[in-house]
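Novice: this is a predicted model, with the sequence first.
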Amino acid sequence: MRILTLLCFVTGTTIAASSKYTQINKENDSPNMQVEVYKDDESSSRSLRMRRQDVPDPSNGPTDVGFVQSDKHAYYNSTYYSNGEHLYVDLDKDPVNRFIPHSQLSDSFLTADKISLPFKFIFYGHEVSSVLLATGGFLYLGSFFHQYLSATQYVAPLMGSFDPRLNDSSIIRYGNNGTAFTVEWSQVHIQHLESAGSFTFQTTLMNDGRILFAYKNIPLPLSEIGGGNGHKVTVGVSDAFYYDEPLTEGSSLYKRTIYRYDTLSLNETLVKPSSGFILTPLPTCTQQKSCSDCFGGNVDPSFDCKWCPTLSRCSSGYDRHRQDWISNNCNLDGVDNTKECDGNSDSKTGLIVGMVFLIILVAVVIGLLVFAII
């Protein structure tokens, strides 16, 4: 069994460690784990900021949505609604949603639990079948548990140091209608600022990849919350890839480094009662299933997609499959234009034809030899 020493790493200078989370009913499959958290290099951000004020489209739902602001980013488009009540799901009155109160999380602090999704959710172009629902106002969508869940790979309608134990009315619950999975943090308080009052907000994951944030009760501006206990406050999404390597040459001990390749931080000053956001996914390299699709114009050119014949995979080199990409020299040998796709296809076809011809030739020679012997 591999024993992992875990490093949560992004190029840059070190920052104060985040609060440590525990997981309910977690089996300790990697007992030797240590975590170091590093700060992002801001110069590596791929976010494409193209802000504009939009007029609501009456054909796309309610028209009374107040001020609307849309932004384009690398992996998602975001749309903000100052009146986003249409994004809020009333889990008590909605006859379609089957909501489940989570009694353990509703009486815990810095705790998370694994919840299976009712559908395969596409997050940064990758399929996700389960999430870790955390008391701190976010979902963790990574493929393995570690204590610093708030560092990356999250969907955070309002990440903060929330402590449901402070209020008997606090409840964390979730529900789905088959096409939408909704989580609500209801009447939760900030652990170090209980006097601020209670917060109620939601996130909804749609089966088409959209992410909804809805805010019902926000008693004070987020700038006044503060981190508390080392827990950051943020609104947005983030993803990362892992890289495993031996601690020393020939060692059976491995370290896992987590590289955060994208963070989309939404404007926290816009988070107010009845407001909301919609994050709409944009096409990614990893979703293109053929060489021609890889360069078919579906993906923003800034991603610089390449096709790796060895893996039959399209990638920018920065996604959850990066270790495979590097290990198979796809960063060096990858196809980077459509003409090479055709050449690659032609060469494969020629190789197949050549092999068939060789097999036939060998069969004929063997047949002649057998006939001569007889």
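Specialist: Cool, got the structure.
Novice: C-alpha from now on. contacts and neighbour counts both.
Specialist: Will do.
Novice: check which helices and strands the helix or strand P118 falls within sits against.
Specialist: Secondary structure assignment for P118, by DSSP states H and E: strand 111-123. Counting by 3 or more C-alpha pairs under 8 Å, 6 or more residues apart in numbering; DSSP states H and E, the packing neighbours recorded for strand 111-123 are strand 22-23, strand 126-134.
Novice: can you pull the buried residues of the last one?
Specialist: The reference is to strand 126-134. 128, 130-134 (16 or more other C-alpha atoms under 10 Å).
Novice: and the two most separated of the residues you listed?
Specialist: Across those, no pair lies farther apart than V128 and A134, at 16.5 Å, counting by C-alpha to C-alpha.
Novice: one more structure, for comparison:
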Amino acid sequence: MRIGINLLTLTQERFGGVEQYIKNLIAHLADSGENLTLFLFLSTNIKNIFPYHEKIQIRMLKDPAQIHESIRQCQLDLWFCPMHSSYISDVRVPCIVTIHDVLHTAYPHFVQGGLEENNRYYHRFAPSFRKVITVSAFSRNAIANQLSIPKEKIHAIHLSAPAIFDKAPADVIRKKVKQKYQLPDTYAIYPSSFNPHKNHQNLLKAILILREKHNTALPLILTGYANKRNRIYQSVLRFIEEHSLENQVRVLGYVKPDEMPSLYWNSSFLVFPSLYEGFGIPLVEALKAQRPIACSNKGSIPEVAGDAALYFNPERPEEMALRMKEMLNPLTRKKLWEEGKLRSQHFSWKKTAEETLHVFRSVIKKR
């Protein structure tokens, strides 16, 4: 198989969930043992994020005519678009896309372009999609219902955590990270971008309720890259200052990937209050790090966390506060830890790559 992978809108940013998906999927496709060659189509010089592999070739292109000519020259069997806003017209080989979620249909005011512009975009290109891959059964149903794409064309394939989470960090590394960031012995962790649906405000309100109504000062560690002009980031800092939470809530910003496992392993639990997720990689990171989870009951989150979590309505800070208070009970954490060990075995990038290849083969065989 000769697969063209459309990464023309990929930029060199601190990686979020979609970028983690792309990097890990490509690496595991290349190592699958399958007779394939992957042609990565890039418009900016970020090929350094993909390690050298004999099955990976890079095509640096920007002009549409060059892209179409290169597709022809590479004699592609398939054109794969794993990112939103990257589709191009008139590709002469079968096209498979990944749609991670349809956040714009649930919270149009959170997404640039809103409901109508994003729907027009999908309706323009959807007829050319031979198959659609998505990342959860929740997203599969939402895509079918909201974008009117036939459900039989959509395949739900779960993701996993970065490979560095596959084994526990050494004690000396954990201690080093704890000292570097001056972490307390007990804390909840929330790794997240500062986007509206990530629901930082209600989480901070819940932390305040714990302190004011339940006499519980739970330390909270927030990680995730943010532009200093990001309004959600600014509102988080403002809330912390206005309610004198500086000694309780720490905003670490971007943390290097090799330090993230230690932040999880040193924590008491993951809190995940997101209003909407297509998947939610931090949930799997917590499972792999054997950390219990207190999380939202919205979107795909229950599908991913299963029985390894305590759930709350993310729009009710009081309920969120009570669940986090429950998480401070060692017996509760132990029960969830045992469930999490079983649940974590469900997720692997090898499995993601195998199921993706199955979709690829089904389209090429029909061709």
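Specialist: Perfect, I can see it now. Only a predicted model underlies this, so the values are computations on that prediction, with no experimental measurement involved.
Novice: got a TM-score for the two of them?
Specialist: TM-score of the superposed chains, computed with TM-score structural alignment, normalised by the length of structure 2, equals 0.25; 150 aligned residues with a C-alpha RMSD of 6.6 Å.
Novice: quick one: K72 of structure 1 and S78 touch, right?
Specialist: Yes: with contact defined as C-alpha atoms under 8 Å, K72 of structure 1 and S78 form a contacting pair (6.4 Å).
Novice: so the two - more neighbours on which side?
Specialist: Taking other C-alpha atoms under 10 Å, K72 of structure 1 and S78 do not tie; S78 has more neighbours (22 against 18).
Novice: against T204 of structure 1, how distant is that one?
Specialist: According to C-alpha to C-alpha, to the nearest Å, S78 of structure 1 and T204 of structure 1 sit 14 Å apart.
Novice: can you count the residues close to Y259 of structure 1?
Specialist: 23.
Novice: so it sits against C8, correct?
Specialist: Yes: counting by C-alpha under 8 Å, Y259 of structure 1 does reach C8; the two are 6.9 Å apart.
Novice: tell me the span between the first and last residue of stretch 280-291 of structure 1.
Specialist: 25 Å.
Novice: now the helices and strands packed on strand 111-123 of structure 1 in a markdown table, with distance to Y254 of structure 1?
Specialist: As requested, those are exported to a markdown table (distance: least, C-alpha to C-alpha, whole Å):
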| stretch | distance to Y254 of structure 1 |
| --- | --- |
| strand 22-23 | 22 |
| strand 126-134 | 24 |
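Novice: looking at those strands, which is closest to T349 of structure 1?
Specialist: strand 126-134 (30.8 Å).
Novice: other SSEs contacting the closest one?
Specialist: So strand 126-134 of structure 1, by 3+ C-alpha pairs under 8 Å, 6+ apart, packs with strand 111-123, strand 138-140.
Novice: what residues of the last one count as buried?
Specialist: Of the residues in strand 138-140 of structure 1, those scored as buried under the neighbour-count criterion (16+ other C-alpha under 10 Å) are 138-140.
Novice: I'd like the helices and strands packed on strand 126-134 of structure 1 as TSV, with distance to F213 of structure 1 appended.
Specialist: Formatted as TSV, these follow (distance: least, C-alpha to C-alpha, whole Å):
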stretch	distance to F213 of structure 1
strand 111-123	15
strand 138-140	11
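Novice: return the most buried member of the ones you listed.
Specialist: Counting by mean count of other C-alpha atoms under 10 Å, strand 138-140 has the highest mean neighbour count of those, with a mean of 27.
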